[in-house]
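S.K.: this one's structure only:
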């Protein structure tokens, strides 16, 4: 009888491993099903978000572009000036310097890491297996009073100070609606190195059959966070290629 019980226990343990992996897959499948369908997400060519970020009580307008071909850009309107941040044309990553207002290219390492993230349009979990990503269900956790499934996502390694490091994020999916309400990851460089960045998402609304969070915060876990409110989302927006091009500063100097 003891041998029989031991055999049953071993079988249960053996079955539990694939069941856990399958559960993670099911959570992600439910996520796409509940937000408009995986095929509809994969058919997207681009997303434009019109938003505002609250900085010290001041609301600053934003336009955020993400395109299927990898091009990205955030436009900030501040004191009547248009400032571009995180502009990527497919090869070059650049931003305006807030002090000098000059366009500056990012270094090779930052550009290489950023280029990896362009694989994630419109969502990191779209075709994650085909991209070589792995997911793991770590159990449940309460986030701001909401019971969630905690899923670990491991993507392609990034390069930090010349060394490859794992690119790991933790997503927290609402157990009732199967949508992510938070994402956490370790900050790998800069003044906040070693701390945990956190993005929260809420107020999901429908846009042409797909559901997006219209309220977000970005910041450090258990620290300061910037609220972002989405005013409108446009799917497959038209935008000129020149918007992403690095400015010809030499040409501008010659004209002066």
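M.R.: All right, it came through fine. Owing to the predicted nature of the structure, the values given are computational and were not obtained by experimental measurement.

S.K.: Please count neighbours and contacts with C-alpha atoms only from this point.
M.R.: OK.

S.K.: Please enumerate the helices of the stretch 101-250 of the chain.
M.R.: With DSSP state H, counting those that start in this stretch as the criterion, the stretch 101-250 of the chain has helices at 108-117, 249-255.

S.K.: in stretch 66-75, what's buried?
M.R.: For stretch 66-75, the neighbour count (16 or more other C-alpha atoms under 10 Å) marks 66, 67, 68, 70, 71, 72, 73, 74, 75 as buried.

S.K.: does the third one really touch residue 42, like I thought?
M.R.: Yep, that's residue 68 we're talking about. No - look at residue 68 against residue 42 with C-alpha atoms under 8 Å: they stay out of range, at 9.3 Å.

S.K.: which neighbours do those two share?
M.R.: The contact sets of residue 68 and residue 42 overlap at residue 122 (C-alpha atoms under 8 Å, 6 or more residues apart in numbering).

S.K.: and the closest residue to residue 212 other than its chain neighbours, what is it in contact with?
M.R.: Closest residue in space to residue 212, ignoring its immediate chain neighbours: residue 204 at 5.1 Å, by C-alpha to C-alpha, 6 or more residues apart in numbering. With contact taken as C-alpha under 8 Å, 6+ apart, residue 204 is in contact with 211, 212, 213, 214, 215.

S.K.: Assign a three-state SS to residue 23, would you?
M.R.: helix (DSSP: H, G, I helix; E, B strand; the rest coil).

S.K.: Show residues contacting the lengthiest strand in the chain.
M.R.: Assignment by DSSP state E gives strand 146-160 as the longest strand of the chain. Identification of contacts with strand 146-160 by C-alpha under 8 Å, 6+ apart yields 24, 109, 113, 116, 132-142, 164-175, 188-189.

S.K.: mind redoing it with 6 Å?
M.R.: 113, 133-142, 164-175 (C-alpha atoms under 6 Å, 6 or more residues apart in numbering).

S.K.: Take this one as well and set it beside the first:
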């Protein structure tokens, strides 16, 4: 699921580790099963974003399989819109309904959006992605034993670690690591997932809490998540 901050035509991921494949397959079953996941073609999520405990925006995120996303954040007279159509990331800002220029995003700004574009998450679609999946050493998270899965995307910098509960097989936490400029990596964000509910047969988290490397924290609380609302591809394209 998205935290604010591909696959047709690409080579599919090949996983040779039978233990990792077994964990991912059990994760898929825990989320609702492959048929329910494949039936979830689009999502429209509406909710509230707070930063350091203060409300900063009403948020709408629309996603479409496999990798399209549009994020709209409204606060008073200001509206921020970000989009990704599977190829191009873009950003626009309007004040009092007066639209500013639409800007193409590249580099780390593009990577931030691409990382959130997977509908549900990149684990449930591992058979169809070009990502690299590796099983990392197991760790405890807040007293819960977890499987740790490292994901590297070909079109973004850094990598992600997903922590799956050994008991429920649901994600407890995700960490994003970015290059530190000295040949290593540093943690950019840590997100925890809670308030799991069933949407169209698939378990999704309605609460995402993120701690940023800057020291700030943000909370995304979904009020509604609507499945398969019907959305055309042009909705995600950069406006002219």
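M.R.: Looks like it came in fine. Remember, it's a predicted structure, so these values are computed and weren't measured experimentally.

S.K.: if we can go back for a sec, can you say which of the contacts of strand 146-160 of structure 1 are buried?
M.R.: 113, 133-137, 141, 167-175.

S.K.: Strands - which of those residues land there?
M.R.: Using DSSP E, these in strands are 134-137, 141, 167-174.

S.K.: now the lengthiest strand in structure 2 against strand 159-165, angle please.
M.R.: As assigned by DSSP E, the longest strand anywhere in structure 2 is strand 185-199. Orientation check (axes from the mean of the first three to the mean of the last three C-alpha atoms, to 10 degrees): strand 185-199 of structure 2 against strand 159-165 gives 50 degrees.

S.K.: Residue 126 of structure 2 matches what in structure 1?
M.R.: Using TM-score structural alignment, the partner of residue 126 of structure 2 in structure 1 is residue 128.

S.K.: Same check on residue 68 of structure 2?
M.R.: Match for residue 68 of structure 2 (TM-score structural alignment): residue 71.

S.K.: Quantify the burial of residue 167 of structure 2 by counting its neighbouring residues.
M.R.: 10 (other C-alpha atoms under 10 Å).

S.K.: how about the nearest residue to residue 55 of structure 2, chain neighbours excluded?
M.R.: residue 49 (6.0 Å).

S.K.: Report the separation between the counterpart of the one you found in structure 1 and residue 90 of structure 1.
M.R.: Aligned against structure 1 by TM-score structural alignment, residue 49 of structure 2 finds its counterpart in residue 53. Noted for residue 53 of structure 1: a distance of 26 Å to residue 90 of structure 1, by C-alpha to C-alpha, to the nearest Å.

S.K.: who's more crowded, these two?
M.R.: residue 53 (20 against 16).

S.K.: helix/strand/coil for that one?
M.R.: Per three-state DSSP, residue 53 of structure 1 ends up strand.

S.K.: hmm, back to that, so what's the match of residue 126 of structure 2 closest to, chain neighbours aside?
M.R.: Excluding its sequence neighbours, the residue lying closest to residue 128 of structure 1 (C-alpha to C-alpha, 6+ apart) is residue 134, at 7.2 Å.

S.K.: And residue 189 of structure 2, by the same measure?
M.R.: Per C-alpha to C-alpha, 6+ apart, closest to residue 189 of structure 2 is residue 212, 4.5 Å.

S.K.: count of residues packed around that neighbour?
M.R.: 17.

S.K.: what does it align to in structure 1?
M.R.: Per TM-score structural alignment, residue 212 of structure 2 is aligned with residue 220.

S.K.: Against residue 57 of structure 1, how distant is residue 211 of structure 1?
M.R.: 28 Å.

S.K.: between those two, who's got more neighbours?
M.R.: Counted by other C-alpha under 10 Å, residue 211 of structure 1 and residue 57 do not tie: residue 211 has more neighbours, with 18 against 7.

S.K.: Aligned to the more buried one, what sits in structure 2?
M.R.: Match for residue 211 of structure 1 (TM-score structural alignment): residue 203.

S.K.: Would you mind confirming that that match makes contact with residue 197?
M.R.: Yes - counting by C-alpha atoms under 6 Å, residue 203 of structure 2 touches residue 197, with 5.4 Å between them.

S.K.: can you give me the strands in structure 2?
M.R.: 42-51, 54-64, 68-75, 78-84, 89-95, 98-99, 103-105, 132-141, 144-152, 159-165, 171-179, 185-199, 202-212, 217-227.

S.K.: what's the fifth one packed up against?
M.R.: Using 3 or more C-alpha pairs under 6 Å, 6 or more residues apart in numbering; DSSP states H and E as the contact test, the elements touching strand 89-95 of structure 2 are strand 78-84, strand 103-105.
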